[in-house]
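Peer 1: whatever this is, show me its structure:
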Amino acid sequence: MRHPPRGARGTARSAVSRRTLLGISLLPALAAACGASEDLDALPKSGESSGQIVYTTWGTPQQREVENWTLLAFEKNYPDLKVNVIASATAAEHVAKQISMLSSGAPPDVVRLPTWSAFTFYNEDVVKRLDPYFKRDAFKTDHLAQPFDTGTFQRRWYGLPRGHAGTWVVFYNRRLLEGAGLKPPATGWTWDDFLKAAQQLTRASGSTGASGSGAAQWGTALEPIADFYYPWLWGHGAEDLERSFERSLLDQPAAREALQWLADLRHKHKVAPPAGELPEGPAAFASGRVGLWFGPADAELDLAKQAGLDFGIAPQPKGKQTQQAAFKPDAVCLASGAQYPDDGWELMQFLVDVDTQRLEFDNGLWLPQAKAIVGQETYQKPAVPPYDRRPGIPGALIKARTPVMAPRGDEIRAVSLRELAPLWRGTKNVEAATEAAAKSVNAILTGQA
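Peer 2: As a prediction, this is how the structure comes out:
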């Protein structure tokens, strides 16, 4: 039996959002993401007929093709249900489209949300609380990656982690390390170990290093670290944001020290190339010119396609205070406006099922998160790169957590990256950059921006 949506709830919401989701400035700024010629009225609508589920997601054409296989498997297992997919190319376009659909009164049934945006949707109650479904159906979380920070808000469940459940790790080029006389990093390696290895791996242009060319060889790359600096802050005893969402902590001494250490990799120690010298993303590591590359464990799936690239992965290095890895799974949620939420809930459960995770891993979409898979020796110790996946499994070797997630988190992240960019370029000192970042973040937290 399919049930109509429950009535509105009267719980107190976070003060960080003084404007409703449908009124935030993100909508006009990203309205073009839906395409000037796109007609929202022409998109599938939830509740038009029983058994029709509208699911919204994003990704490259290759990723969408793989996910479509998953949805076809769902329809095969549930022949009375059909999934209509609304897809976007990027996460930013996807979020803008969700806001447009909500503002037009045509929400999807099931929505996949990027981590940084999810908490705005949770805070505004535009996605359903899942706790009643958990209780009714005795839903277990054994096949989800802990901690469950990305799916919970104010101690309530709003989403199920789906995709990108591996931690950020340090990929190392085994051939470059051997050429420099270095051993693979140990589990308990430190920031000092990271720096020393990067220094030994760095070769000036014109010299022939283990990369086999006269091009410069670099110990590491700064861009991926600058894009996801959170575990480096934690290692130094710092945070970027108070858990109460009251203020930014980027301008505090511990955070400044950690960020300065990272900037020094390029400007003082010269072990990271200038901006623009290497390709973006995993392609920088695949070029064979970077010895140590910081990135999400899921990058393994792309790097494994590179012929002749022999690599391993190491955990987040230990800082002055601690050694803690970071991860940020996306979330799949049930829209509050879903006409047939039970059908949507069936899809959500299928999307995080152990067999679905195994299927999507085999098809190269995402690394799995279920203990039944990641706890197996055959998964942890493959015979091909990276040879040992444990550094990328949350909690397998070191503790893992997500960054502090807040409503309007995508805006907070955007202004933080914008204001810190001059630090990485070397055009602002750490005091000026972090002061500007904290000021911009605080304006969002207090509702002044």
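
Peer 1: going forward, measure contacts between C-alpha atoms and count neighbours the same way
Peer 2: OK.

Peer 1: how about the contacts made by residue 87?
Peer 2: By C-alpha atoms under 8 Å, 6 or more residues apart in numbering, the contact set of residue 87 is 56-59, 64, 94.

Peer 1: who wins on neighbours among those?
Peer 2: Top of these by neighbour number is residue 94, holding 25 neighbours under the definition other C-alpha atoms under 10 Å.

Peer 1: here's the other one to compare against:
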Amino acid sequence: MSGLSYDSKLYALPYDVGPWMVFYNRDKFAAAGLKEPAKDWTFDDFKAAAKTLTKDGTYGYGTQAFDFIAGPIALGAEYFNADNEFDLTNAGFVDAFSKYADLTAKDKLSPVFASASDASAASGRFASGNVAMYIDGPWTLITAQANVKFKIGIAPLPRGSGPSRFITAGSGWGISAASQHKDAAFKAIQVLTGPKAAEILGSAGRALPARLAQQTYWYDGAAKNVSGTRDTLQYMFAHTTPFRINEKWNQFENLVMQYVPVALTGDSAPKAVLTDIQSQLP
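Peer 2: Here you go, the predicted model:
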């Protein structure tokens, strides 16, 4: 409900929900002699695993554009100030952003995404076995299982020195202010977001329902072959924060895809990249 609200006003009724989390190749973890991630694993734990898994033509981690938003939040950073305006150059966000950029630029634990068209390519690399870990959401779990030939594991995003904290997002249904059929639209939304629809969608693996009572259909369906999914997601929901955006969000996201690659290649320092992005968000 919070994620679909703005300025204390609810704009849509929730349909599905989910936090960004780490998908990992359980077979590669086992072959490398690594313990599977703990729910409260740290960034140092994550980095150490990625180092161990980077060998024989495989990267330990596959970076994507949204990692530089969800990842820093999990480390305790903030990209907004108290007025819900972008504040990308605060010390906490620069430090957290730099940790993720350095995994590629300095440690060579991830391939570089070179452009916007390549910014979400890690899922394909993961499916082919070229990267051992990447970040995505529960909405992709059923597709991921169908495309791989190994056992998938999921884990929370690594935390910083403080407690775990994760961005949870979701989609929903609203009614246009210009609609000429608001009453009929609301009746339709009651069906689309109702318990029966949530049961059907959850059972099919299409969506992790926003309705708590119907989430069990997803856990018992799409996630039944992925060990620990229910416990992991319930842990993440217990340490969650709504996905915050503002009216400049689309511009910001496009700038991230445009500028982050130069931090990944080492051509520009992470702070300089964030300063460039910030300067274009007046």
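
Peer 1: now the TM-score, please.
Peer 2: The TM-score (TM-score structural alignment, normalised by the length of the second structure) is 0.89; 279 aligned residues with a C-alpha RMSD of 2.6 Å.

Peer 1: what's the most distant pair in the contacts of residue 87 of the first structure?
Peer 2: 64 and 94 (13.1 Å; C-alpha to C-alpha).

Peer 1: identify the contacts common to those two.
Peer 2: Common neighbours of residue 64 of the first structure and residue 94 (C-alpha under 8 Å, 6+ apart) are 58, 87.

Peer 1: centroid residue for the first structure?
Peer 2: residue 328 (4.3 Å; C-alpha atoms, centre = their mean).

Peer 1: for the counterpart of that residue in the second structure, helix, strand, or coil?
Peer 2: For residue 328 of the first structure, the aligned residue in the second structure is residue 169 (criterion: TM-score structural alignment). Here residue 169 of the second structure is strand, with the state taken from DSSP: H, G, I helix; E, B strand; the rest coil.

Peer 1: same question, residue 255 of the second structure
Peer 2: Once three-state DSSP is applied, residue 255 of the second structure turns out helix.

Peer 1: ok, residue 187 of the second structure next?
Peer 2: Residue 187 of the second structure ends up helix, using three-state DSSP.

Peer 1: what's the match for it in the first structure?
Peer 2: Match for residue 187 of the second structure (TM-score structural alignment): residue 346.

Peer 1: can you tell me how far that match sits from residue 427 of the first structure?
Peer 2: Applying C-alpha to C-alpha, to the nearest Å, the value for residue 346 of the first structure to residue 427 of the first structure is 52 Å.

Peer 1: more neighbours: which of those two?
Peer 2: Neighbours per residue (other C-alpha under 10 Å) separate residue 346 of the first structure from residue 427, with residue 346 holding more: 13 against 10.

Peer 1: host element of residue 66 of the first structure?
Peer 2: helix 61-77 (DSSP states H and E).

Peer 1: what packs against that helix?
Peer 2: strand 82-88, helix 341-351, helix 354-362 (3 or more C-alpha pairs under 8 Å, 6 or more residues apart in numbering; DSSP states H and E).

Peer 1: looking at those, which is closest to residue 368 of the first structure?
Peer 2: helix 354-362 (5.3 Å).

Peer 1: follow-up on the earlier one: OK, contacts around the closest residue to the residue nearest to the centre of the first structure other than its chain neighbours?
Peer 2: Spatial nearest neighbour of residue 328 of the first structure, excluding adjacent residues (C-alpha to C-alpha, 6 or more residues apart in numbering): residue 402 at 5.5 Å. Residues near residue 402 of the first structure by C-alpha under 8 Å, 6+ apart: 147, 149-150, 326-328.

Peer 1: can you select the buried ones from the residues you listed in ChimeraX?
Peer 2: Applying 16 or more other C-alpha atoms under 10 Å to the contacts of residue 402 of the first structure leaves a buried subset, and the ChimeraX line that selects it is:
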select :149,150,326,327,328
